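Trainee: I need the structure of the sequence given here:
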Amino acid sequence: MLDIQEISDRLEIQDLLVAYSTAIDSRDFDALNEIFVDDAYIDLTAFGGNAGKLAEIQEWLAQSLAQFPAFQHLVANPDIRIDGDRATGRVMCLNTIAIPVEAGDPRVAFLGMWYLDEYVRTPQGWRIARRGQEASWTQGLSEAAAPRPDSGTS
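Mentor: Modelled structure (predicted):
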């Protein structure tokens, strides 16, 4: 049976997961300062992204995500293992991405993945100390980048 401290810890960590998705989807990359520890290491290379310390990743996200009109991160099934002031998590994510085309509505692609996290309790509450990705599947990624037959592009 979970005690009140573990329930509180789990809820706080789950709030971090939602806060991360909200920050990314709203392009509020400064908000990541309240989600990660200062020296966090983030590895987003599973789908061709970048890896590095928090400040590097914030800059990379701002630049690389500017090309997309919209995206949404849906996180679910958090498998959180707490051990005192440290914890690990494997969290499912469905990332839907609108990919612009020359004419017409954007195309949509989907990425299925897991976040592989390490969390640490700080005086400000739980924070992510390390985040990686494990790719599961993609749908429409290559098709989304291809021109539409009716768009007049080659």
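Trainee: use CA for all of it now, contacts and neighbours both
Mentor: Noted.
Trainee: Name the SS class of D105, please.
Mentor: Secondary structure for D105, judged by DSSP: H, G, I helix; E, B strand; the rest coil, is coil.
Trainee: quick one: contacts of the host helix or strand of Y119?
Mentor: Element membership for Y119 (DSSP states H and E) is strand 107-122. If you take Cα atoms under 8 Å, 6 or more residues apart in numbering as the criterion, strand 107-122 is touched by 13, 85-101, 126-141, 144-145.
Trainee: what residues does the host helix or strand of I24 touch?
Mentor: Secondary structure assignment for I24, by DSSP H and E: helix 4-25. Residues outside helix 4-25 that contact it (Cα under 8 Å, 6+ apart) are 29, 31-32, 35, 70-75, 78, 80, 82, 119, 125-128.
Trainee: Would you write a PyMOL line that selects the buried entries of the residues you listed?
Mentor: Here is the PyMOL command that selects the buried residues among the contacts of helix 4-25 (16 or more other Cα atoms under 10 Å):
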select buried, resi 29+31+32+35+70+71+72+73+75+78+80+82+119+126+127+128
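Trainee: One more, please, to line up against the first structure:
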Amino acid sequence: MTQREELATVLDRLAVDAVVTGYAVAVDDADWAGYRALFTPGGRADYRTAGGIEGPAAEVADWLAETMRLFPVRQHLIVNRRLRLEHHGGVPGDRAALRADYVNPMMFDTPPEGTTADDGPRRPAEPNVMTGGRYAFGLVRTEDGWRISSVVVQEKWRRTTL
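Mentor: All right, here's what the predicted structure looks like:
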């Protein structure tokens, strides 16, 4: 691989990492327009192993918007990213696959201990639901940069406290 090809690969890795980080931040911040913008026009998401749905990213974003109202506090941590970039004879290609583990604590909106909901603004207590598993992202280089063509969630564990 030439120095130019190595540089292109590094830039692709950084760009793909930004998309995956943007995905986590969009879900955590309830930025559903931002979530949709991360996907290709035909992009799909599959949350079935986590009790969700599978379908076009826009449809899944609507489902997430409704479901995540239960958990106003959430923080996806996406780690152990393993990226495989397509290459053609040493030249970077337009497709990538990324597998990454996640931990996702989420909290119901509850009143502070010793108060009721009528006492003022509600704030989270401790995580009510914590999940972990693996994401499998398919990514495509577009005119607008790297975008998600597919994401599949494989939830491996869940802990719930009430």
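Trainee: still on that earlier bit, structure 2: matching residues for the helix holding I24 of structure 1?
Mentor: Using TM-score structural alignment, helix 4-25 of structure 1 lines up with residues 7-28 of structure 2.
Trainee: Flag every buried residue along that stretch.
Mentor: Within stretch 7-28 of structure 2, the residues that qualify as buried are 9, 12, 15-17, 19-20, 22-28, counting by 16+ other Cα under 10 Å.
Trainee: what's the answer for stretch 52-59 of structure 1, then?
Mentor: In terms of neighbour count (16+ other Cα under 10 Å), stretch 52-59 of structure 1 has its buried residues at L54, A55, I57, Q58.
Trainee: Looking at structure 2, name the residue matched to the second one.
Mentor: Taking TM-score structural alignment, A55 of structure 1 has A58 as its aligned residue in structure 2.
Trainee: thought that match was touching R36?
Mentor: Yes. With contact defined as Cα atoms under 8 Å, A58 of structure 2 reaches R36; the gap is 5.8 Å.
Trainee: In structure 1, what residue spans correspond to helices?
Mentor: In structure 1, the helices defined using DSSP state H lie at 4-25, 54-64, 141-145.
Trainee: Export these to a markdown table and append columns for distance to A46 of structure 1.
Mentor: Output for these, formatted as a markdown table (distance: least, Cα to Cα, whole Å):
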| stretch | distance to A46 of structure 1 |
| --- | --- |
| helix 4-25 | 17 |
| helix 54-64 | 14 |
| helix 141-145 | 14 |
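Trainee: Roughly how far does the nearest residue to V91 of structure 2 once chain neighbours are set aside sit from R99 of structure 2?
Mentor: Nearest residue to V91 of structure 2 in three dimensions, chain neighbours excluded: E5, at 6.3 Å (Cα to Cα, 6 or more residues apart in numbering). Distance, E5 of structure 2 to R99 of structure 2, by Cα to Cα, to the nearest Å: 23 Å.
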